[in-house]
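*Asks:* sequence and predicted structure are below.
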Amino acid sequence: MPVRRLLVFGLLLLAAPFAQANGVDDLEAFYDRVDTLTADFEQRQIDDRGNVMQRASGIFVLSRPDRFRWAYQDPYEQIIVSDGNVFRFYDVDLAQVTVRDIDATLRATPALLLTGGAALEDAFNISAAGNRDGMSWVRLTPRADDTDFEEVRLGLDDQVPAVMELQDSLGQTTRIRFSNVEINPAIDDDRFTLDIPDDVEVVDGRGMNGGGRR
């Protein structure tokens, strides 16, 4: 190989690490270009020894800002819906719906962090976490003390979230992998509402006094 070609090749190798994607920049690009999103997800809960404790799967529907539907379909059915103001959690097996305002604590949940907005930096400390498995990564640590996890790691592929890893205080990790992602599809508003059957108990946790039951 001629000396000049060797020199150019060597310079390209030296430049490659600096050309790698930055996770924070990719996350900002995602927020800039994505208004709606639909995806399938697979979730695994892994203990501190790497053993898989639980598996689940379902669908995720997002409409920024602050609206989403996170629906577990297998092995159990649970639906988590935000209409931008109210957060509803429906456990089908328990026949119970819990209703809460979207406060600062709920803004630090995994689904809501994908909605972005000004509240994201209020809820999380955000930093780049390098490149791994062909993805750029972001590390998000909740500012609030009363969350269920200590750290979230978000892997982006082509500026779209592909993997989310949630680390709790017990050393357990919940790993969520997204697939069949569709960017900016038309989504009906009724995807962000919840039809509650009459025989389902509703626990309303909104307001200063903790709400009540239906």
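*Replies:* Noted; the coordinates are in hand. Numbers count the residues shown, from 1 in each chain.

*Asks:* only C-alpha atoms for contact and neighbour calcs from this point on.
*Replies:* Fine.

*Asks:* quick one, longest helix in the chain?
*Replies:* In the chain, taking DSSP state H as the definition, the longest helix is helix 3-19.

*Asks:* next SSE after that helix?
*Replies:* Next helix or strand after helix 3-19 toward the C-terminus (DSSP states H and E): helix 23-33.

*Asks:* quick one: contacts of the next helix-or-strand element following that next one?
*Replies:* Downstream of helix 23-33, the first helix or strand assigned by DSSP H and E is strand 36-46. The contact list for strand 36-46 (C-alpha atoms under 8 Å, 6 or more residues apart in numbering) reads 52-64, 172-187.

*Asks:* hmm, which of these are the buried ones?
*Replies:* By neighbour count, with 16 or more other C-alpha atoms under 10 Å, the contacts of strand 36-46 hold 56-64, 172-178, 181, 183 as buried.

*Asks:* secondary structure element for the residue nearest to Leu113 when sequence neighbours are not counted, which one?
*Replies:* Leaving out its chain neighbours, the residue that sits closest to Leu113 by C-alpha to C-alpha, 6 or more residues apart in numbering is Leu120, at 6.3 Å. Element membership for Leu120 (DSSP H and E) is helix 119-123.

*Asks:* nearest spatial neighbour of Asp122, skipping sequence neighbours?
*Replies:* Spatial nearest neighbour of Asp122, excluding adjacent residues (C-alpha to C-alpha, 6+ apart): Arg143 at 7.4 Å.

*Asks:* another structure for you, compare them:
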Amino acid sequence: MQGFKNDKRREVKSFLQIFVGFFALHFVSFGVALGFGEDIRTLKADFIQKTLSQENTLIYSGTLLAKAPAKAKWIYEKPTPKEIYINGKKTTIYEPFLEQVSIGSAKSKIDFLQILRQAKLQKDGKYHSVYEDIDYALTLQGGKPQKLEFSDEFDNAVEIVFERVRINEAIDDREFDFAIPPNVDIIRQ
């Protein structure tokens, strides 16, 4: 059971890293490249996430909804359904196949301003920012986020490709609220 809890903690931390990196670099890159980053309030996109470890490659796909300052909803459709809700410090992961909900929280609210101050356009054409010892790199295409890359604390290479990116479409705050279904196990971290 202890190993399972550690896996869940790593999973929550990994999703927080993705969320932090995406939001930080998304706002920075638009602000620097296009001059309207402060006006970006929401983002909707489909995504394909590849996580490469020494042992294997995992490929996920789904939909992302994000709203400033600290809300995100990742709906994983493949290979197995999963929903991740981030609302401020609170993180909720729902895995229907396992009939399980994991609820956790970050130690502190994410400091986007610190990340914004650090992100810089590099010679490789990507925007880089280091947050909590993780180097995030964002590639733009047509002025929109196209790919986010980083290595997590376990030396897994993570690449997220965004498709059908929509900016500043209305997103109701209720999208980020999760109602725990009946008859599921609840794991509090």
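*Replies:* Now that the structure is in, tell me what you want to look at. Please read these numbers as outputs of a predicted model, since none were measured by experiment.

*Asks:* so what corresponds to the residue nearest to Leu113 of the first structure in the second structure?
*Replies:* Using TM-score structural alignment, the partner of Leu120 of the first structure in the second structure is Phe112.

*Asks:* how much space between that match and Pro79 of the second structure?
*Replies:* Phe112 of the second structure is 31 Å from Pro79 of the second structure, where distance means C-alpha to C-alpha, to the nearest Å.

*Asks:* who has more neighbours out of those two?
*Replies:* More neighbours surround Phe112 than the other of Phe112 of the second structure and Pro79, with 19 against 11 (other C-alpha atoms under 10 Å).

*Asks:* break down the second structure into its helices, ranges please.
*Replies:* Counting by DSSP H, the helices of the second structure are 2-33, 112-118.

*Asks:* mean shift between the shortest one and the first structure?
*Replies:* Its match in the first structure and helix 112-118 of the second structure itself, once the structures are fitted together, sit a mean 5.2 Å apart by mean C-alpha distance after the TM-score superposition for the first structure.

*Asks:* list the contacts of that helix.
*Replies:* Outside helix 112-118 of the second structure, the residues within contact range by C-alpha under 8 Å, 6+ apart are Val20, Phe23, Ala24, Leu25, Phe27, Val28, Ser129, Val130, Tyr131.

*Asks:* export the residues you listed to JSON lines and tack on neighbour count?
*Replies:* Output for the contacts of helix 112-118 of the second structure, formatted as JSON lines (neighbours: other C-alpha atoms under 10 Å):
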{"residue": "Val20", "neighbour count": "20"}
{"residue": "Phe23", "neighbour count": "23"}
{"residue": "Ala24", "neighbour count": "27"}
{"residue": "Leu25", "neighbour count": "28"}
{"residue": "Phe27", "neighbour count": "23"}
{"residue": "Val28", "neighbour count": "29"}
{"residue": "Ser129", "neighbour count": "23"}
{"residue": "Val130", "neighbour count": "19"}
{"residue": "Tyr131", "neighbour count": "19"}
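
*Asks:* now render those as a markdown table, adding distance to Leu43 of the second structure.
*Replies:* Compiled in a markdown table, the contacts of helix 112-118 of the second structure are given as follows (distance: C-alpha to C-alpha, whole Å):
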| residue | distance to Leu43 of the second structure |
| --- | --- |
| Val20 | 14 |
| Phe23 | 9 |
| Ala24 | 13 |
| Leu25 | 13 |
| Phe27 | 10 |
| Val28 | 14 |
| Ser129 | 20 |
| Val130 | 22 |
| Tyr131 | 21 |
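
*Asks:* which one of those is nearest to Pro96 of the second structure?
*Replies:* Among the contacts of helix 112-118 of the second structure, Val20 lies closest to Pro96 of the second structure (C-alpha to C-alpha), at 25.1 Å.

*Asks:* just give me the match in the first structure for that closest one.
*Replies:* Checking with TM-score structural alignment, Val20 of the second structure has no match.

*Asks:* please identify which of the contacts of helix 112-118 of the second structure is nearest to Ile103 of the second structure.
*Replies:* Checking the contacts of helix 112-118 of the second structure one by one against Ile103 of the second structure (C-alpha to C-alpha), the nearest turns out to be Val20, at 18.0 Å.

*Asks:* how much space separates the closest one from Phe150 of the second structure?
*Replies:* Separation of Val20 of the second structure from Phe150 of the second structure (C-alpha to C-alpha): 11 Å.

*Asks:* ok, Ala24 of the second structure to Val161 of the second structure distance?
*Replies:* Look at Ala24 of the second structure and Val161 of the second structure: by C-alpha to C-alpha, they are 16 Å apart.

*Asks:* same question for Phe176 of the second structure.
*Replies:* Distance of Phe176 of the second structure to Val161 of the second structure, given as C-alpha to C-alpha: 22 Å.

*Asks:* also Glu153 of the second structure?
*Replies:* Per C-alpha to C-alpha, Glu153 of the second structure is found 20 Å from Val161 of the second structure.

*Asks:* what does Pro197 of the first structure align to in the second structure?
*Replies:* Aligned partner of Pro197 of the first structure by TM-score structural alignment: Pro181.

*Asks:* what about its match, how many neighbours?
*Replies:* A count of neighbours around Pro181 of the second structure, defined by other C-alpha under 10 Å, yields 12.

*Asks:* and what of Leu14 of the first structure?
*Replies:* Going by other C-alpha under 10 Å, the residues that sit close to Leu14 of the first structure add up to 11.
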